[in-house]
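J.: Here is my input; please provide its structure:
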Amino acid sequence: MASVELQAEPESVGLSSRQLARVDAWRERLVAEGKLAGATTLVMRRGKVAHLGCSGLADLARGTPMAPDTLLRIYSMTKPLTSVALMLLYEEGLFQLDDPITAALPCFRDMRVATGGNRAKLETEPAHRDITYRDLLTHTSGLTYGFMNATLVDELYRNQGIDFQTSDRSLAALVEQAAGLPLIAQPGTAWNYSIATDVVGQLVAVLSGRDFADFLRERVLLPLGMTETDFAVPDAARPRFAANYMRGPDGRPKLIDDPEASPFLRRRAIASGGGGLVSTAGDYLRFCRMMLNKGELDGTRLLGRKTVELMTMNHLGGDLASLGTPRFSESSYDGIGFGLGFSVMLDPARAQIAGTPGEYAWGGVASTAFWIDPAEEMAVLLLAQLTPSSTYPIRRELRVMTYAAITD
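T.: Predicted coordinates for the structure are as follows:
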């Protein structure tokens, strides 16, 4: 088990104890007001955990306290790990970022792009070019998510069951089915959050000749010591698995996924590289440490330094707001770019939030988030289980408070 504990006094790593105490008070207030059932916050700087706090309950019905070893659904915080898995194969020379994915996934040849029409007749045109590896990693592929409820193509996804979270079909079969539907934009022209990282998982499987879940476990998770991060909760860990909630009509948490009856208790035929993992604070911190160390952790080098630098720079040529209509987050995307699996801070003033150019981040739909700031040698984790993450602006609030804690 990747345990986590306090390792340093805040002042010894250039942080303010007084300001970090405000994080504790904020977290306790969110629980006391019934906004969150429970939450964990963690701040690491200069390789030392200087703040770790847990409030409330992981499971209201059973009175299980939120703890550093609580297992949580990290949903889209799976995406950076899947992206790392693909980049391991990039380092082996198996593809270039501007290569079309059709050599590995021929089902994506001759794609069509939706241009208008209605439910009775969707109008399309041929894709100007094939989807590339970089298109998938940066969410500029033209793929979408069915839950977006924004386009006619989204509706096709829903009607045809293109849902990597709930399907019991194989990863290969669902990817091939998705490839039979139109794109919502020409590849490379617009940023649209999508199933792209699930397609990345299938590329990992094809290029490696291995089952994607097995590859991720053996090449990424186990080398990093992330022994509790997986696509299903093992029997022995069930008492530590949190419940998932939404805001109920009375404003208090309403159960939407019981930890004793959750789909995450069984291993499904499909492993969602876009959102299928459960993890703990200690496990995900090890991933953050590896990234901060430019690809190395405890003597194990997972990625080369230049690969990490490539993944965490902006690949869009502008910010997210200029390349599409951002959806599914409480954060503005002015001043925010995107790398190969991570959002990237470009301009804190335009983003209207404290931060550092070059800081990278992402989060999950159940109110989990992380950000890594190489310039400040800092990583922050926020772990809760409230869906959707946009219910309250807790990510932005925590960002302000943690950056305000820097004293040097």
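J.: Please make it C-alpha for all contacts and neighbour counts, starting now.
T.: Noted.
J.: Which residues does stretch 221-231 contact?
T.: Residues outside stretch 221-231 that contact it (CA atoms under 8 Å, 6 or more residues apart in numbering): 1-2, 213, 217, 264, 267, 271-272, 276-280, 283-284, 286-287, 290, 297, 300, 302.
J.: can you tell me which of those are in helices?
T.: Secondary structure from DSSP state H places 213, 283-284, 286-287, 290 of the contacts of stretch 221-231 in helices.
J.: Residue nearest the middle of this structure, spatially speaking?
T.: residue 77 (2.3 Å; CA atoms, centre = their mean).
J.: May I see the PyMOL selection of the buried members of the contacts of stretch 221-231?
T.: Selection of buried members from those for PyMOL, criterion 16 or more other CA atoms under 10 Å:
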select buried, resi 2+213+217+264+271+272+276+277+278+279+280+283+284+286+287+290+297+302
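J.: Identify the residue nearest residue 161 in space, chain neighbours excluded?
T.: Nearest residue to residue 161, sequence neighbours excluded (CA to CA, 6 or more residues apart in numbering): residue 167, at 7.4 Å.
J.: want to put them side by side, so please do this one too:
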Amino acid sequence: MTSYAAEALGFDTSRLARIEPYLQKRYIDSGVLPHCQLLIARDGQIAHFSHQGSARDGGKPIDETSLFRIASMTKPITSVAFMMLVEQGKVALDTPVHRILPEFKNLTVMTGGKLGAFETRPTSQPMRMVDLLRHTSGLTYGFQERTAIDAAYRELRLERWHGGLTLDEFVAELGKLPLEFSPGDEWNYSVSTDVLGAVIQRLSGQSLDAFFREQIFAPLGMDDTFFSVPAEKLDRLTDCYTLTPKGERIMYDTGEDSAWANPPTQISGGGGLISTSLDYHRFCRMCLNGGTLDGARIVGRKTLDLMTRNHLPNDSDLSTMSQSLFSETTNAGTGFGLGFAVTKDVAKTLLPGSEGEYYWGGMFSTAFFIDPVERLHMVFMTQVSPSSAFTVRRELKTLIYSALT
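T.: From the prediction side, this is the model:
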């Protein structure tokens, strides 16, 4: 591992040194995870960057160039992209979604029935852009397997990124289905951010991947972040696994013959990106710096301040509002901003941290957090789903904060 000036950045190096052997013994040697990579930074400077395990089955170790499917860590990037358009006056947080996506003009709420025979009622209020950003839209995910709505998503195969619907076709099909609840009434993890991607396309006149590349990735120097891996970089893509109901790890997508080698039919602003730890580190640095990095201004300082406040109605929290069976966060002490979970009450999380810390993760167990109080951020990469099978994120928080001096 490269030596970093951790002590000068306010870390006890002997305590930081606990992390690597902990991950090795608990997650790598035990066979729970195939690999993991951890980057810890303070004031934008790397204090710790470790790489453990093999990039591919039986292959070379992962390193700083390794590419990972970041899944829902795409969501904060999409949310920032949307807020760039807000700053340009093209849309507002309280704009009804149907003003930009007329396919959502006559949304209803399910009261009973099933696909082809839904019983519905009108929504009590229109879905607004803020509902997409904070997941209070009434939309859902097919994999939740909670309701007749998510069953309809699965039956219609709405969430297939390769070989399925285009993003516009996806929006059109969603607009024909009822919502699980009236917008603003509950919190449910959902395809909301994918819909937000369609909004960005309509408003900007660019495809989502082109907008990201030109407006965010190129200015930030995130040259290894994309929706499909260029042929010359495919050798850096790591293997990706999933767990069976019995807890056995099986291959989900190989680095050698990956679905992400091909451009997606449906560009997913909710979960489609590939990236590296160093690229996401640059995104985190931009956020911590108030929207700028190395002379490139992405969003305004007060815009990020707005995004990282709790936007749940009546200053509620997820333990009160969430109906979701799957999320990239535990609910206690947690609110939700515009694309990020936000820590409201540190004591209720039962973990060290700071009020105002914001974060998210991905289904393949990747994670990041940004603590503006301690000027601290973390990026963690691995490739096993579902993320709910592991407690590594909570353990890492304890280990990292315990090393602060």
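J.: where does the TM-score land?
T.: The TM-score (TM-score structural alignment, normalised by the length of structure 2) is 0.96; 402 aligned residues with a CA RMSD of 1.6 Å.
J.: And the helix ranked longest in structure 1, what does it pack against?
T.: Taking DSSP H as the criterion, structure 1 has its longest helix at helix 17-32. Counting contacts by 3 or more CA pairs under 8 Å, 6 or more residues apart in numbering; DSSP states H and E, helix 17-32 of structure 1 packs against strand 38-45, strand 48-59, helix 394-404.
J.: List the buried residues in it.
T.: So for helix 17-32 of structure 1, counting by 16+ other CA under 10 Å, buried means 17, 19-20, 23-24, 26-28, 30-31.
J.: Which helix or strand contains the aligned residue in structure 1 for residue 374 of structure 2?
T.: Aligned counterpart of residue 374 of structure 2 in structure 1: residue 376 (TM-score structural alignment). In the assignment (DSSP states H and E), residue 376 of structure 1 maps to no helix and no strand.
J.: Residue 376 of structure 1: how many residues sit nearby?
T.: Residues near residue 376 of structure 1, counting by other CA atoms under 10 Å, number 16.
J.: Apart from its neighbours in sequence, what residue is nearest it?
T.: Nearest to residue 376 of structure 1 is residue 45, by CA to CA, 6+ apart, at 7.6 Å.
J.: my guess is that neighbour meets residue 378, correct?
T.: Yes. Contact between residue 45 of structure 1 and residue 378 holds when scored by CA atoms under 8 Å: they sit 4.3 Å apart.
J.: if I look at the aligned residue in structure 2 for residue 143 of structure 1, how far off is residue 149 of structure 2?
T.: The alignment partner of residue 143 of structure 1 in structure 2, by TM-score structural alignment, is residue 139. Residue 139 of structure 2 is 9 Å from residue 149 of structure 2, where distance means CA to CA, to the nearest Å.
J.: overlap in contacts of those two?
T.: Common neighbours of residue 139 of structure 2 and residue 149 (CA under 8 Å, 6+ apart) are 179-180.
J.: a markdown table for the helices and strands packed on helix 17-32 of structure 1, including distance to residue 159 of structure 1 and mean neighbour count?
T.: What follows is these, written out as a markdown table (distance: least, CA to CA, whole Å; neighbours: other CA atoms under 10 Å):
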| stretch | distance to residue 159 of structure 1 | mean neighbour count |
| --- | --- | --- |
| strand 38-45 | 35 | 24 |
| strand 48-59 | 33 | 23 |
| helix 394-404 | 33 | 18 |
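J.: Of those, which is nearest residue 256 of structure 1?
T.: strand 48-59 (11.7 Å; CA to CA).
J.: I'd like to check the angle between the closest one and helix 17-32, please.
T.: On the basis of axes from the mean of the first three to the mean of the last three CA atoms, to 10 degrees, strand 48-59 of structure 1 is oriented at 10 degrees to helix 17-32.
J.: To what extent does strand 48-59 of structure 1 diverge from structure 2 after superposition?
T.: With the two structures superposed, strand 48-59 of structure 1 lies on average 0.7 Å from its match in structure 2, counting by mean CA distance after the TM-score superposition for structure 1.
J.: Verify the stated contact: residue 374 of structure 1 with residue 355.
T.: No. The criterion here is CA under 8 Å, and residue 374 of structure 1 misses it with residue 355 at 11.2 Å.
J.: just the helices in structure 1 please.
T.: For structure 1, the helices defined by DSSP H cover 17-32, 78-91, 133-137, 152-159, 171-179, 196-208, 212-216, 281-292, 305-311, 348-351, 394-404.
J.: JSON lines please, covering these and showing distance to residue 111 of structure 1.
T.: Shown next, in JSON lines, are the helices of structure 1 (distance: least, CA to CA, whole Å):
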{"stretch": "helix 17-32", "distance to residue 111 of structure 1": "47"}
{"stretch": "helix 78-91", "distance to residue 111 of structure 1": "23"}
{"stretch": "helix 133-137", "distance to residue 111 of structure 1": "14"}
{"stretch": "helix 152-159", "distance to residue 111 of structure 1": "13"}
{"stretch": "helix 171-179", "distance to residue 111 of structure 1": "8"}
{"stretch": "helix 196-208", "distance to residue 111 of structure 1": "15"}
{"stretch": "helix 212-216", "distance to residue 111 of structure 1": "25"}
{"stretch": "helix 281-292", "distance to residue 111 of structure 1": "35"}
{"stretch": "helix 305-311", "distance to residue 111 of structure 1": "27"}
{"stretch": "helix 348-351", "distance to residue 111 of structure 1": "35"}
{"stretch": "helix 394-404", "distance to residue 111 of structure 1": "37"}
